[in-house]
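>>> Any chance you can model this:
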Amino acid sequence: MQKKFVYSLICFLVLFLLITILKLSNPFGLLFLSGLNVFVLTLTPLLILTAYHLSRKANWLRFITFFPALIGLLLISLQFIIWVDYRYLIPNTRIKPLNEAEFKTDNDTLIKQLINHPKIDSIQELINDTDLKQIQEYDPNPNRQMVRMMQAISSLNDGHSFMHPFQLYPDSRFFPLNGYYFDDGYYITRTASAYDQIQNYRLIAINGISFDSIFTRMKTVIGADNLSYQKSMLDIYLFSANVLNGLGIIDSVDEAIFLLVDADGFKHDLHINSVAMPFWLFWTLKPTDESSPVNPAPRKKKYELHTSNSDLFLIF
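Down below sits the predicted model:
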């Protein structure tokens, strides 16, 4: 009976592993998600059974029992993080949006920390800042609360004081796109397979708000001391649905309408759905020929350095 159960688990394991591999190019599709989840759910009891079986063998085999059991535990933890808001299990962790008194307390604490920065001469200088006064105003929207704290930190404009919009739980959402800010505009360089048709299109607007206006707002949350650095870091913030909502660019974190223009000058309206942060992270960390993990800039596979008659040539 136990052997039949194990053989059944192995068959399921192989089947759904194949489904997962075949659909790896579309990590947001139903088949991939189903295959991955069943694969993990099948692998976990198989690892636990292996650990149990080894624990009943010779003493030297008992030593390695720990490893399959640990892998099984890690897989269960990963599944939990993907599907459940793990913050509910952390003591003294606030899940609900801050009320006005709590927001003021947190903001006051943040300001006290900011005034210790070498660029701040006094607390009065910081408080008198018009932009910062607006940032300190309370808003019941949790995304606006997050953005206002990001703006407070980024107001130092020193290049190393910032807060990334990365939060590993399902309510943190991203649009499955990557892009790059070239001299003539912002172009989409990588997409989830469902949106392949817009690769190399230039982004014109999101939900009717022009890209220039969006970039102006985005600069307030990107802690940078120069424009070039703000452009290079834009990709991390631009496709965060929570940041876009907090800046008043989109009304819902679940979807947005992107207006793009192709190489022939034709405009395209595309309705794009956001995805939960764990799935987006899996997609964005997967290397491709067009982009490297995390780094939003296009990746060149090779380049050679040549010098000739005192002239420098970079050949890509």
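
>>> CA only for contacts and neighbour counts going forward, please
OK.

>>> longest helix of this structure?
Selection of the longest helix in the chain by residue count, based on DSSP state H, yields helix 30-55.

>>> May I see the buried residues of it?
For helix 30-55, a neighbour-count test (16 or more other C-alpha atoms under 10 Å) marks 31-33, 35-44, 46-52, 54-55 as buried.

>>> so where do the helices sit in the stretch 1-150 of the chain?
2-22, 30-55, 59-62, 66-83, 100-114, 123-127, 130-135, 142-154 (DSSP state H, counting those that start in this stretch).

>>> Following up with a second sequence; could you model it the same way so I can compare the two?
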Amino acid sequence: MAQQESRNELVGLLEADGEALAEEWIGIVVASLAGRISRAEIARELRELYSALLEAIRSGAHDASAEGMSEVRALLTELSRNRARQGSTPSETAISVLALKRVLEPALKEGGAERTQAYLQLSRVLDDLSLFTIETYTRTREDIISAQADQLMELSTPVVKLWDGVIAVPLVGTLDSARTQVVMEKLLQALVDTGSEQAIIDITGVPAVDTQVAQHLLKTIVAARLMGAECTVSGVRPQIAQTIVALGIEFGDIVTKATLSDALQLALRKSGVDLVAHQGVRR
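Sure, this is the predicted structure:
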């Protein structure tokens, strides 16, 4: 009986001046987002959420995880994902839910203990729903960041065809395990697609070479050799050469060159291309 009375009080709390409460809620959220999302879009989201919350409470749902709150959670999932894609902060996203508590506070002055108890119950529900919103927001942001990282990795590891039978992978930045896997996959696929037998791995843009980076390079070269391609490492600057010697890193029979130009000349000769030096004609 007490639960029924509490539910009725909650419904009454939300239904009393419902349009005015929704408008005030919308106004607070619009102000918090500083015009980054249109008022019309925010109004649509929050009015749907307000109606779903009222219906859930009418049906007897008394906590955020109840079956009757499924529609509310679905709407909050959509709202959270939209906020994450639009660049809103976690606080701005949470305000979309928590602002309703602020809107309902004045109603406490007009009721007794029952109204206060109903507000506290609704407050707990809204707190739980705001946590659900933040969790959904966080997962969406993580997915976005992961997708962007994958795209950047793809863009930072191009495979370039320099000549018939000769391809190159110009590396820029740090070479870690995840990136090595991408480089290896793209290089091997390019060997198959182009039928190349010469591959150049250019490390001019790699800031430093340590034991781990060298191991990643060696793995890539071994994989390319298994595909029948000869590999040359170019871009070995004096500082990198000294580091390799100091670390005792052994490249074995892998050919290294100081510049990409030197490596390309070697690869062309191995491919049977005759290179002729042309000198300018003096007049």
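
>>> Need the TM-score between these chains.
With the length set by TM-score structural alignment, normalised by the length of structure 2, the two chains reach a TM-score of 0.23; 99 aligned residues with a C-alpha RMSD of 5.6 Å.

>>> Let's have the helices of the stretch 1-150 of structure 1 in JSON lines, adding distance to residue 257 of structure 1.
Listed next are these as JSON lines, based on distance: least, C-alpha to C-alpha, whole Å:
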{"stretch": "helix 2-22", "distance to residue 257 of structure 1": "30"}
{"stretch": "helix 30-55", "distance to residue 257 of structure 1": "22"}
{"stretch": "helix 59-62", "distance to residue 257 of structure 1": "57"}
{"stretch": "helix 66-83", "distance to residue 257 of structure 1": "26"}
{"stretch": "helix 100-114", "distance to residue 257 of structure 1": "31"}
{"stretch": "helix 123-127", "distance to residue 257 of structure 1": "37"}
{"stretch": "helix 130-135", "distance to residue 257 of structure 1": "27"}
{"stretch": "helix 142-154", "distance to residue 257 of structure 1": "19"}
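
>>> Select, out of the ones you listed, the one closest to residue 232 of structure 1.
helix 142-154 (15.5 Å; C-alpha to C-alpha).

>>> So what angle separates the directions of the closest one and helix 100-114?
20 degrees (axes from the mean of the first three to the mean of the last three C-alpha atoms, to 10 degrees).

>>> where exactly do the strands run in the stretch 51-200 of structure 2?
Using DSSP state E, counting those that start in this stretch, the strands of the stretch 51-200 of structure 2 run over 160-163, 166-172, 198-205.

>>> which one of the ones you listed is the most hemmed in?
strand 198-205 (a mean of 24; mean count of other C-alpha atoms under 10 Å).

>>> Give me the angle between the next helix-or-strand element following that one and strand 198-205.
The element immediately downstream of strand 198-205 of structure 2 (helix or strand, assigned by DSSP states H and E) is helix 211-226. Angle, helix 211-226 of structure 2 to strand 198-205, by the same axes, to 10 degrees: 160 degrees.

>>> Remind me what helix 211-226 of structure 2 packs against, helices and strands.
Helix 211-226 of structure 2 sits against helix 177-194, strand 230-234, with contacts defined as 3 or more C-alpha pairs under 8 Å, 6 or more residues apart in numbering; DSSP states H and E.

>>> I'd like to know which of those lies nearest to residue 79 of structure 2.
Nearest of these (C-alpha to C-alpha): helix 177-194, 32.8 Å.

>>> Just the buried residues of the closest one, please?
For helix 177-194 of structure 2, the neighbour count (16+ other C-alpha under 10 Å) marks 179, 180, 182, 183, 184, 186, 187, 188, 190, 191 as buried.

>>> Now residue 246 of structure 1. Nearest residue, chain neighbours left out?
residue 144 (3.9 Å; C-alpha to C-alpha, 6 or more residues apart in numbering).

>>> Does that neighbour touch residue 151 like I think?
No - counting by C-alpha atoms under 8 Å, residue 144 of structure 1 stays clear of residue 151, with 10.2 Å between them.

>>> So which of the two has more stuff around it?
The neighbour count for residue 144 of structure 1 versus residue 151, taken as other C-alpha atoms under 10 Å, is higher for residue 151 (24 against 20).
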